[in-house]
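S.K.: pasting the sequence and the predicted coordinates here, then a few questions.
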Amino acid sequence: MSEQFDVLIVGGGHGGTAAAMALRQYGFDGSVGIVNAESTLPYQRPPLSKSFLAGEVGLDRILIRPESFWAENRITLIQGTRVDAVQPAAKVAITDTGESIGYGQLIWAAGSSPRWLDPARDRKLSGVHVVRDVSDTQRLRTDVLNGSRAVIVGGGYVGLEVAAVLRKLGKPVTVLEAADRVLARVSAEPISQFYEAQHREHGVEIQVGRQVADLEARNGHVNAVHLATGEELPCDVVVIGIGAMPTTAPLIAAGAAAGNGLLVDALCRTSLPGIFAIGDSVAAPNRYAGGATVRLESLQNAADQGVIVARHIAGQPQGDPPVPTFWSDQYDLKLKTVGLNTGYDEVVVRGTPASKSFSVVYLRDGRVTAIDAVNAMKDFAQGKALVRSGADIAPALLADPSRPISDLLAQIAR
C-alpha cells in the first residue's frame, strides 16, 4: 500500500476541494488526501466556457487556491492519478497505475463526464470538442482561432456560453438544439425567448428542433454536420454540449446503490460503509425539489455537499439545507438562479425583458420555488428567502418590479 489517509477524497474539483478545506476549517486534524485525475492544480471550472476560452484569464487566475495553500493546510494532492476501483471491506482505493491507497473514510467527488454524439467516432475526429477541463478548452481555443465557422450542438448553458465567446472572437456560429427552444431543460419559455433573441442579435444562428444525424470529415478533421432533415452545415469546429453522465463505475462495481447517479442520504452517505459521495455524480434528496431525489450539475451544489460531509466527519452540527443556486454569463448578461423549478405550474415575469434586467419567478401550488434573475441581482439575493420559505405571494405583487422583494418579505413577516 503506497499511502494511507484518514480521509481520502477522489476528485479535485469544487466539491472535493470544498470538502478538504471545510475539514480543516471545522477542526479535523487527521490526514487528508485528494486524488485528482488531472495534472493541473485544482481550478474553477465555470471560466472554461467563458473568460478562459476567450483568453481573458490564464490558468493562474482560475486556481481555487495557490499551490502553497495545500501544503500549508496539510492536504496532500495526488495529481494525474485516477481511481479505477474501490474495495470497501479493505478500505482501499486502487489507482490506474495499480497502486493501493488506504483510507479511513472516503469522499467520492469524481463529478461527471461529457456526453458525445457518438463517442467511438467523435473522439477520433480533430475539430470536435467538449468543454469539461482545461485541456479541452485549450484545444478548442486553438481550433477556433485557426478555423472559421463553428457549429454548437446543444442549446444549454455551456453551448450558449461558448457561442457568446466565439461571437466575441468574430467567428460565425450556429447553435443546434433538439428541443423546441434553448434552455428548455432548465428554464421557462420567457427566459428561452429572451436568450434566443439576444444571441440572434449578436449574430448567432439558432436552429431549434434539430437532430444531428452524422459528422462529415476530411483527412480526419470535421468539415460538416449532417442533420436528420438531410441538410448539411459546413464547419471547421464542432462543440458538443448535450449534458454529462455521472462518474460512478468504480463505486457501482463495489456494490453502491445507484439510479441517475449514486444514491445518497441527506448527509451524502452512500450504501457502502465509510463512503460518501458528492457533486455531479450524486442523486440526493432535496427539500427544494419537494423531497424528491435529484442529481444537480452545479458547482455550488458540489461545494455545499462537500461542506455537509466535512461537518459530519468533523463532528459539527449541520445547518439548514442550502438553497440551490446556478449562474451563467453570456455577453453582458448575468443570469443567476435560486431554487429549483421542478414541477412548476405558473411563472411570473417581473420587469421587462426588453430592458435586459428582469426576473422570472416560478410557482408550484401558489408558492415560490425558484427565481431566474437576469441582471437583477437584488431579486436573486432577496429571493433566496422567498424560496427558502416557500412564500405564498400574489402573482400581481411578484410581477411589480417597483415593489422590492424585501418589501414582500416584510409583508409576510407581519
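M.R.: Nice, I can see it.
S.K.: CA only for contacts and neighbour counts going forward, please
M.R.: OK.
S.K.: all helices of the stretch 51-200 of the chain, in order?
M.R.: With helices called from DSSP state H, counting those that start in this stretch, the stretch 51-200 of the chain shows them at 51-54, 67-72, 119-122, 134-146, 157-168, 189-201.
S.K.: deepest-packed of those helices, please.
M.R.: Highest mean neighbour count of the helices of the stretch 51-200 of the chain: helix 157-168, a mean of 23 (counted as mean count of other CA atoms under 10 Å).
S.K.: could you check the angle helix 189-201 makes with that one?
M.R.: Between helix 157-168 and helix 189-201, the angle comes out at 20 degrees (axes from the mean of the first three to the mean of the last three CA atoms, to 10 degrees).
S.K.: ok, Y195 - contacts?
M.R.: When contacts are counted by CA atoms under 8 Å, 6 or more residues apart in numbering, Y195 touches V182.
S.K.: actually, T325.
M.R.: The neighbourhood of T325, defined by CA under 8 Å, 6+ apart, consists of 298, 300-301, 336-339.
S.K.: and for I78?
M.R.: Counted by CA under 8 Å, 6+ apart, I78 has contacts 33-36.
S.K.: again, only using 7 Å
M.R.: Shown in contact with I78 (CA atoms under 7 Å, 6 or more residues apart in numbering): 34-36.
S.K.: okay, those in a markdown table with secondary structure next?
M.R.: Shown next, in a markdown table, are the contacts of I78 (DSSP: H, G, I helix; E, B strand; the rest coil):
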| residue | secondary structure |
| --- | --- |
| I34 | strand |
| V35 | strand |
| N36 | strand |
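S.K.: ok so, going back, now, the most widely separated pair of the contacts of T325?
M.R.: Greatest spatial distance in the contacts of T325: N301 and K336, 14.1 Å, computed using CA to CA.
S.K.: quick one on the thing from earlier: export the contacts of I78 to CSV and tack on distance to A228 and neighbour count?
M.R.: Formatted as CSV, these follow (distance: CA to CA, whole Å; neighbours: other CA atoms under 10 Å):
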residue, distance to A228, neighbour count
I34, 44, 26
V35, 42, 25
N36, 40, 24
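S.K.: ok, the residues you listed vs G343, which is closest?
M.R.: For the contacts of I78, the nearest to G343 is N36 (36.4 Å; CA to CA).
S.K.: another structure for you, compare them:
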Amino acid sequence: MPTPTVVIAGAGLAGATTATELREGGYEGRILLLGSEAHHPYIRPPLSKEYLKGDADRSEAFVHPDEWYAQHHVEFMPETEAGSFDGPAHELFVSGGARLTFDSLVIATGASPRHLDVPGAGHGAVYVLRTIDESEWLRSALSVGGRRVVIVGSGWIGMEVAAAARGYGNDVTVLGHAAVPLAAAIGPELGRVYEQLHRDHGVEFRNGVSVVAIGGDDDGPREVVVSNGERITADIVVVGAGAAPNTLVAERSGLDLNNGILVDAGMHASAEDVYAVGDVANPFLPAIGQHLRNEHWANAIAGGKVAARSILGQHASYDDIPYFYSDQYDLGMEYSGYGPLAADAEIVYRGDREAREFIAFWLRDDRVVAGMNVNVWDVNEEVQRLIRSGERVDRARLTDESIDLAAV
C-alpha cells in the first residue's frame, strides 16, 4: 500500500510551519517540501530589519537548522517549482516534468515583489527586497555608507529600509504615492508620527509622487525622474512597492481565486485535499465573517498550523488575530487587529504621542478592532484580549494610563 504523502509546494515560513506541525502532530507519512530557492526555509522580517541593519547573523533568519529536515524525515527539494496539479489524479506537476503523487497538497507559493515598470528599472543599481540573497546584496551595498539612496515606496518595507540605510550613514530620500507614509496601513495621523521620526533622522520625503523613469550612464549614478518633474541623483534605488500573491499554480489548476487563493477557515481550497497557506492564501476568518489575506509572518505560522491540523483530521479554524511588528531607529511597535474593520474606525490613544510612547486603539461602536503599541511593551496580550472580546469598552478607562490595561 502506498505511503501517505503530503506535498508542500513552497518552502517559506508557511510551508515549513505546516511540515513542523504535521510531524509534531504525529503524522507518519512522507512530507515533501518543495522550495524554489536553494536555501532551506527562512523568515522574512529580519531581511528588512535586524539582518539588513547588520544586527543579526544570516543564520538567525532560518526556521530550523539544516539538519532538522533529515532528522524529521522531511524531504526538502530545493530549486523545485510547482507548475500545476491534477486534482482527480492527485498529481502535482513540477519543474523538469516530474509528477508527484499526493494525498494532500499544500500550496505555499508566497508572493513576489512588484517591480517598477518604467524605463531604466532593470539596472543593477535598482534593488527589490524579498529573498535572503537580495537582503545580503542590499546590505553589502548600503553598508559602504555615504551613498545616495532613493527608496520607491513608503510602506513598511520602504520605511524599514530607509532606517537601515540611514544607520549606515547614507543620504536617503523616500518617494511615495500617498500624501503620508504608511497611511494605507495605519492611517495618516499615525503615518505622520513615522514620517517625523524619519525626518528627525535626516530622511527626505517626496510624497504624492510616482517614478516615471530611471536614467543615467551605466557606469555612473542613477537619476530617478519623478512625476513632478524633479530628477533625484541616486547611487542605489530600492523599490518597496508591495507584493502580489503567486497564484500561477492555482490559476493553471482551476482553484477559486480572489486576491489570492480562496480558502475556508480550515485552509481548504476549492479542490479536494488541497490547501493554501501564507501570503498566497486568502482565508475566511470567522471572527469578522469575511476573507482576509495578509502577508505578515504571524499569518504564515497561524495558517500553516491550521492546515496541518486539518490534514491530520482535526477540527481546525483560523482564529488568530493578525499581528505584525516593526523596528525603526529607536521606535518599536506591535500591531494586532483587523485591517478592514480599522480602515474607517476612530483612533484613541493611551500615552504620549509626542514622546512616541503610546498605545493606539481603533474603535468601532466602542469596540476595539485593532491596537498598536509603540515603545510600550508587554501589553500585546491585553490588546488582543480586548479585540477578541468584542465587548464595548469605557473610553475614559481605555485611555487612562493610571488604570491597568488588564482592568479595562
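M.R.: In hand now; what should we look at? For clarity, every value in this text was computed on a predicted model and none was experimentally measured.
S.K.: got a TM-score for the two of them?
M.R.: The pair, once superposed, lands on a TM-score of 0.94 when counted by TM-score structural alignment, normalised by the length of structure 2; 404 aligned residues with a CA RMSD of 1.9 Å.
S.K.: make TSV out of the helices of the stretch 51-200 of structure 1 and add distance to P285 of structure 1.
M.R.: Formatted as TSV, the helices of the stretch 51-200 of structure 1 follow (distance: least, CA to CA, whole Å):
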stretch	distance to P285 of structure 1
helix 51-54	33
helix 67-72	32
helix 119-122	31
helix 134-146	31
helix 157-168	24
helix 189-201	27
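S.K.: out of the ones you listed, nearest to G315 of structure 1?
M.R.: When those are compared (using CA to CA), the closest one is helix 67-72, at 22.5 Å.
S.K.: hmm, who's touching the closest one?
M.R.: T76.
S.K.: so which of the contacts of T325 of structure 1 are in strands?
M.R.: Using DSSP state E, the subset of the contacts of T325 of structure 1 located in strands is 336-339.
S.K.: quick one: buried ones out of those?
M.R.: 336-339 (16 or more other CA atoms under 10 Å).
S.K.: now distance to A22 of structure 1 too, for those residues, in TSV please.
M.R.: Listed next are those as TSV, based on distance: CA to CA, whole Å:
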residue	distance to A22 of structure 1
K336	25
T337	25
V338	23
G339	24
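S.K.: out of these, which is nearest to D143 of structure 1?
M.R.: The closest of these, once distances to D143 of structure 1 are taken by CA to CA, is K336, at 30.3 Å.
S.K.: I figured that closest one hits F326, correct?
M.R.: Yes: counting by CA atoms under 7 Å, K336 of structure 1 touches F326, with 5.8 Å between them.
S.K.: ok, of the buried ones among the ones in strands among the contacts of T325 of structure 1, which one's closest to K356 of structure 1?
M.R.: Checking those against K356 of structure 1 with CA to CA, the nearest one is K336 at 13.4 Å.
S.K.: can you tell me, leaving aside adjacent residues, what's nearest to that closest one?
M.R.: Excluding the flanking residues, the one nearest K336 of structure 1 by CA to CA, 6 or more residues apart in numbering is W327, at 4.3 Å.
S.K.: just give the number of residues close to the residue mapped onto D327 of structure 2 from structure 1.
M.R.: In structure 1, D327 of structure 2 lines up with D329, judged by TM-score structural alignment. For D329 of structure 1, the neighbour count with other CA atoms under 10 Å is 21.
S.K.: am I right that D329 of structure 1 is in a strand?
M.R.: Yes: per three-state DSSP, D329 of structure 1 lies within a strand segment.
S.K.: quick one: the nearest residue to P404 of structure 1 once chain neighbours are set aside from M21 of structure 1, how far?
M.R.: Of all residues not flanking P404 of structure 1 in the chain, D379 sits nearest, at 7.7 Å (CA to CA, 6+ apart). Between D379 of structure 1 and M21 of structure 1 the computed distance is 30 Å (CA to CA, to the nearest Å).
S.K.: between these two, who's got more neighbours?
M.R.: Each of D379 of structure 1 and M21 has its neighbours counted (other CA under 10 Å); D379 has more, 25 against 19.
S.K.: assumed the more buried one was part of a helix.
M.R.: Yes: under three-state DSSP, D379 of structure 1 falls within a helix.
S.K.: so it makes contact with A373?
M.R.: Yes: using CA under 7 Å, D379 of structure 1 is in contact with A373, at 6.4 Å.
S.K.: and the longest helix anywhere in structure 1, what's buried?
M.R.: The longest helix of structure 1 (DSSP state H) is helix 299-313. Using 16+ other CA under 10 Å as the test for burial, helix 299-313 of structure 1 gives 299-311.
S.K.: again, but for stretch 254-274 of structure 1
M.R.: Going by neighbour count (16+ other CA under 10 Å), the buried part of stretch 254-274 of structure 1 is 256, 258, 261-265, 267-272, 274.
S.K.: swap in stretch 352-368 of structure 2?
M.R.: Buried residues in stretch 352-368 of structure 2, counted by 16+ other CA under 10 Å: 356-364, 367-368.
S.K.: cool, stretch 177-184 of structure 2 as well?
M.R.: 177-178, 180-183.
S.K.: in TSV: those residues, plus distance to E67 of structure 2.
M.R.: Shown next, in TSV, are those (distance: CA to CA, whole Å):
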residue	distance to E67 of structure 2
H177	44
A178	45
V180	46
P181	42
L182	40
A183	43
